[in-house]
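Here is a sequence together with a model predicted from it:
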Amino acid sequence: MDLASLPDFTVPLLASVLAGGLIGFEREWRGRAAGFRTHILVCLASALLMTAAVAQGAWSFDALPGTQIVSDPTRMAHGVLTGIGFLCAGVIFRAGFSIHGLTTAASLWITAAIGLLFGAGLFALAAAGTVLTVTALVILRLVSQRLPQKSVVDAEIVWRRDAADAEDAVEAALTALDADRRCDRFELIDNGERVRRTFRLKVAGAAALKALAARLRGVEGVTGYRFDPRDD
């Protein structure tokens, strides 16, 4: 393997950059931690390593007389997909009930897989994977936004412990919004002076959250609240 063989590697490497850029652009547009550059680097690194694995027969080394060297590029693929798991774990975090970053982690994982396909010379399969991935991230999201659905929201509400009617008023406000709400935690904070509870709610949109916020502000004893809509 020398400089003369570089033109043979140009197409898979450039294709991996293009595929990673297309997928990363959608994540960058959504403001995710792993965006344009990260996806390009993941796809390019996968393509580089797989190209090197496929071309093992051209590596410069002296084989022992009478030996036969058999290369197995799939071992490189296994290593890359295992290693990318550590990077994917870095974009996943938990907030209340919700787990955020799963879609971004999945996009990084499939971007690595697409890079491996380009490196192995399976251009049609890699291109199809790129198109389907971008479709899933962009087109299907636009479709889901037009469907009637409710968003899941993590709600954290704090009130004074000495406010006797605060808890009942908070429960009533939440029941009016979502009768099937789920409670997560009960906590005493500030040396036992305040109660903090977290809930999982299903709401129809931002207007419902604004109405809930306005109602909570009118509850005597409520000192704070936080709403955290789930988003991938």
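That came through fine.

rest of the way, CA atoms for contacts and neighbours
Noted.

SS state for the residue nearest the centre of the chain?
Residue closest to the average C-alpha location in the chain (Cα atoms, centre = their mean): Thr104, at 2.4 Å. The three-state label given to Thr104 by DSSP: H, G, I helix; E, B strand; the rest coil is helix.

and here's the other structure:
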Amino acid sequence: MAEGEFLSTILRLTLALVAGGLVGLERSYHGRPAGFREHTLVCISSCMLMLLADYHVIHVAATTHRDGFLDPTRMAQGIMTGIGFLGAGAIVKEGFAIRGLTTAASIWMISAIGIMIGMGYYLAAGAATFATFNINYVFRLIEGRMRLEFYAHFHVRLARSEALSETDLRAVLTDCGCEPSGMSYGLVGEGRWFEYQALIKTHDKDNLHRLAERLSAKPCVCEFGIAPRGD
């Protein structure tokens, strides 16, 4: 490997480290399962594989006259396919909530950035890194200032002898700033409890805490659950 190629390799790997680290730090800061180290490793490994394909074409294919022996586009396709399995590992289902989708998308994106750096598309890779960081960090701040709708799966079990009527339960939900939809109900526990289930909507996550406190104070409530939907 010539000195120029060596310096180019070091430059590309360094840029991959910086890009992966920048996006990974934001994920680590927000306590996500795949953070600084994982994003950095994904970006560097993607860059290394594309460097392998690139230099193979330059050196091996040129000297053996075997065109396309290691196609860089196929290498990129293989990388993105493999990264899909890593992204799937970041997605976690907690009750009715699904978390980790943004982290999975970030892993897939940082792999693409590593591929671009490995192929020498520095400007595009820099723009993609800047965009990814802003989407994950700045857009989160924007969402925090927007009037958003939050959804949660809700169920409550009441003593059968003193169960609240649907009208009374809806009044409790409304007082706490929650709007129920798709209300269903029935007897459970061999007829010992009366259960309501619904999808509730609110514009303030704190309303879910108010609802929990309100239900906890009612003697007739035997059990309840509020499972916010994840992003």
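Arrived safely, thanks for sending. Nothing here was measured: the structure is a model prediction, and the numbers come from that model.

Need the TM-score between these chains.
Superposed pair, TM-score by TM-score structural alignment, normalised by the length of the second structure: 0.83. Supporting alignment: 229 aligned residues with a Cα RMSD of 3.0 Å.

on that earlier part again, the residue nearest to the centre of the first structure contacts Gly31, doesn't it?
No. Judged on Cα atoms under 8 Å, Thr104 of the first structure makes no contact with Gly31 at a distance of 10.6 Å.

Residues contacting the helix or strand encompassing Ala213 of the first structure, please?
Using DSSP states H and E, the element containing Ala213 of the first structure is helix 206-217. With Cα atoms under 8 Å, 6 or more residues apart in numbering as the test, helix 206-217 of the first structure has contacts from Val170, Ala173, Leu174, Leu177, Val203, Val222, Tyr225, Phe227.

Could you list which of the residues you listed belong to helices?
Assigned to helices by DSSP state H, the following of the contacts of helix 206-217 of the first structure qualify: Val170, Ala173, Leu174, Leu177.

so which two of those residues are the farthest from each other?
Pairwise distances across those peak at 11.0 Å for Val170 and Leu177 (criterion: Cα to Cα).

now Gly84 of the second structure: how far from Phe224 of the second structure?
As defined by Cα to Cα, to the nearest Å, Gly84 of the second structure lies at a distance of 37 Å from Phe224 of the second structure.

quick one: the nearest residue to Asp228 of the first structure once chain neighbours are set aside from Tyr225 of the first structure, how far?
With sequence-adjacent residues excluded and distances taken as Cα to Cα, 6 or more residues apart in numbering, Asp228 of the first structure is closest to Asp154, at 4.9 Å. According to Cα to Cα, Asp154 of the first structure and Tyr225 of the first structure sit 11 Å apart.

mind listing what the residue nearest to Asp228 of the first structure touches?
For Asp154 of the first structure, the contact set (Cα under 8 Å, 6+ apart) comprises Gly96, Phe97, Ser98, Thr198, Phe199, Arg200, Leu201, Phe227, Asp228, Pro229, Arg230.

tally of neighbours for the fifth one?
One way to gauge burial is a neighbour count; for Phe199 of the first structure, by other Cα atoms under 10 Å, it gives 19.

Mind reading off the mean deviation between the helix or strand that contains Leu158 of the second structure and the first structure?
Leu158 of the second structure is part of strand 150-159, with elements assigned from DSSP H and E. Once fitted to the first structure, strand 150-159 of the second structure is off its aligned match by 3.1 Å on average (mean Cα distance after the TM-score superposition for the first structure).

Then stretch 38-47 of the second structure?
With mean Cα distance after the TM-score superposition for the first structure, stretch 38-47 of the second structure averages 0.7 Å from its match.

how far does that stretch sit from the chain's center?
Computed by Cα atoms, centre = their mean, to the nearest Å, the chain-centroid distance of stretch 38-47 of the second structure equals 18 Å.

coming back round to it: farthest pair in the contacts of helix 206-217 of the first structure?
Using Cα to Cα, the contacts of helix 206-217 of the first structure span at most 21.0 Å, a distance reached by Val203 and Val222.
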